[in-house]
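> Kindly generate the corresponding structure for this input.
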Amino acid sequence: MTDIQHDDLKISVLASGSTGNVTYVETPKRKILVDAGLSGKKIAKLMESIGRDLAEVDDLLVTHEHSDHCRGVGVLARRYHLNVYANQKTWQAMATKVGKIPVDQCNVFEMGVTKSFGDLDVESFGVSHDAAAAQFYRLNHHGRSFVILTDTGYVSEKVEGTIKDANGYLIECNHDPEMLQMGTYPWSLKQRILSDTGHLSNEDGADAMIDVLGNHTQRIYLGHLSQDNNVKELAHLTVASIMKEHDLAVNHDFKILDTDPDRATRLTSI
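A predicted model of the protein is given here:
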């Protein structure tokens, strides 16, 4: 039993929300961050909270150039000598935000490609978001997989095919439509969020999970909640209720888990 646990794919959602996003992924031979949307100092403290050291991280994968995903990329790359990966359009779009990174640490990871990082195979896939070329990742290790998908206006059939039946998911539940409509955002911003290149609502996140979860799925993390247009308890209740309406065994076959913008989830084997 000990050997099996040692060889697990482990994850912690260090932070998820409209203010910043970072996910930590670990295998026996690799330690990776996906996005760095907080300051280097905050990310270091979040890593400490799960008993890990940023100095041990090997690679940083970037999904897109929005600040809540790339704010700390430059600092972490320079301070901890991380290898940074993003597609060419994202590199160009975030150049002014991340500052100068040593050339030998800058790597291109194009959309629709699978790259190997030691004992971890990472598949990139494009999504519908108002960024230069937003892409997210399915991380695979010895038959187990974890999918990160937190910024998209909708989930296409192509994406569904890529992310089906993973062991774990971090799925976007950005907003409650009524809270957004009644809120103080200008109409143009509301339209952007609700568009096909915006963000998934709580209901959208639930529907996406219904379409892709399978017999291997054990954990679904609800992520990227808006601090203005959502509430953690509401997101959880909405997703759980919709899934139960579809006769899915919530808390039996799989768990629905919450994330926070400033507190890491427990480092867990997927």
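
> Every contact and neighbour count from this point should use C-alpha atoms.
Noted.

> For Ala86, which residues are in contact?
Remark: with contacts taken as CA atoms under 8 Å, 6 or more residues apart in numbering, Ala86 is in contact with Leu61, Val62, Thr63, His64, Asn107, Val108, Phe109, Glu110.

> next up, for comparison:
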Amino acid sequence: MSLHFSVLASGSTGNAVYVGTDQTKLLVDVGLSGKAMEALFKEINRDIKEVSGILVTHEHSDHIKGLGVLARKYQVPIYANEKTWRAMNSLIGEVPTDQKFIFNMETTHTFGDLEVESFGVSHDAAEPMFYVFHHEGKKIVTITDTGYVSDRMKGTIKNADMYVFESNHDVDMLRMGKYPWNIKRRILSDVGHVSNEDAALAMADVIGENTKRIYLAHLSQDNNMKELAKMTVTQVLESKELGVNNQFTIHNTDPKKPTELVYI
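Coordinates of the predicted model:
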């Protein structure tokens, strides 16, 4: 078993996912400070110096906060689509030209023994996209920061071994919460974030016989709770007669603590 991963951090305060093989180590987003990222890598017993590329999903600060610092310090190449590069260039500081690479939407790049496929999502950023990792018949999907999950997205992410799947908010908590109405409206919109229930309904359409683990990601600190997200998703999937805790397991993520390093 070579393919492995950890959700290093997930939430409105910062996001980062590590995916690696014995040969290739990649990072999706750097939404925490460089110092915090170094500490997270130590917690999963991985050397941050071995990261061979950083894949950027979009330019929001909770996904690129430490990007420039980390890339400069360790001379790591950064991959993003053209519109995202234009949107984030002024936000990450000076990065050497030979560390800047284009990874356009709906394309596949080869990184050593990892094939990485990009796909677009619906979010209020320049051109947000997420990634599917392929290695020796195994498949890892990262999908957060989307207002809904379209049939096109579902076709791309179907029957993965592992999902990092957005379960951002509980609709009632959001509606009754302290956020101004314009922020609530943005979150609930088609370019915002998916709720626990909508996430579960999308999961029900893509879970397949290969699916073993689902990680609930990008939970709102103000409009969700780990227990509530997990309970809601579990109830919806059980109502669809899907094998929760039998065929696959559901796991929480944390804004400050990495998930256990798991081999697939």
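
> for the contacts of Ala86 of the first structure, which one is nearest Arg192 of the first structure?
Using CA to CA, His64 comes nearest to Arg192 of the first structure of the contacts of Ala86 of the first structure, at 16.9 Å.

> mind listing what Val98 of the first structure touches?
When the contact criterion is CA under 8 Å, 6+ apart, the partners of Val98 of the first structure are Cys70, Arg71, Gly72, Val73, Gly74, Val75.

> Same question for Ile250 of the second structure.
Taking CA under 8 Å, 6+ apart, we find Ile250 of the second structure in contact with Arg213, Ile214, Tyr215, Leu216, Lys230, Thr234, Val244.

> which ones among these are found in strands?
Under the assignment DSSP state E, the contacts of Ile250 of the second structure contribute Arg213, Ile214, Tyr215, Leu216 to strands.

> and of those, the nearest to Gly14 of the second structure?
Comparing those against Gly14 of the second structure with CA to CA places Leu216 closest, at 14.6 Å.

> Hmm, Arg30 of the first structure is touching Asp119, no?
Yes - the pair Arg30 of the first structure and Asp119 qualifies as a contact (CA atoms under 8 Å) at a distance of 6.9 Å.

> Helix or strand: which one has the spatially most central residue of the second structure?
Against the mean C-alpha coordinate of the second structure, by CA atoms, centre = their mean, the closest residue is Thr142 at 4.3 Å. Following DSSP states H and E, one finds Thr142 of the second structure within strand 138-143.

> What residues of that strand count as buried?
Judged by neighbour count using 16 or more other CA atoms under 10 Å, the buried positions of strand 138-143 of the second structure are Lys139, Ile140, Val141, Thr142, Ile143.

> quick one: it to the first structure mean distance?
With the two structures superposed, strand 138-143 of the second structure lies on average 0.3 Å from its match in the first structure, counting by mean CA distance after the TM-score superposition for the first structure.

> For the next helix or strand after that strand, give the aligned segment of the first structure as residue numbers.
Toward the C-terminus, strand 138-143 of the second structure is succeeded by helix 151-157 as the next helix or strand (DSSP H and E). Mapped onto the first structure using TM-score structural alignment, helix 151-157 of the second structure spans residues 157-163.

> Look up how far Glu115 of the second structure lies from the equivalent of His142 of the first structure over in the second structure.
Residue correspondence, TM-score structural alignment: His142 of the first structure in this structure matches Glu136 in the second structure. Between Glu136 of the second structure and Glu115 of the second structure the distance, using CA to CA, to the nearest Å, works out to 10 Å.

> One more: Glu238 of the second structure?
33 Å.

> May I have the distance across stretch 143-154 of the second structure, first residue to last?
Its start and end residues considered, stretch 143-154 of the second structure measures 10 Å (CA to CA).

> of the buried residues of strand 138-143 of the second structure, closest to Met173 of the second structure?
For these, the closest approach to Met173 of the second structure (CA to CA) belongs to Ile143, at 22.5 Å.

> from memory the closest one sits against Phe165, does it?
Yes - Ile143 of the second structure sits in contact with Phe165 when judged by CA under 8 Å, with a separation of 5.2 Å.

> So what touches the strand holding Thr142 of the second structure?
Residues external to strand 138-143 of the second structure that are found in contact with it (CA under 8 Å, 6+ apart): 3, 130-134, 157, 160-166, 264.

> What sits closest to Thr108 of the second structure if chain neighbours are left out?
In space, not counting the residues next to it along the chain, Thr108 of the second structure is nearest to Glu117; the distance is 4.3 Å by CA to CA, 6 or more residues apart in numbering.

> Quick one: map that neighbour onto the first structure.
For Glu117 of the second structure, the aligned position in the first structure is Glu123, judged by TM-score structural alignment.
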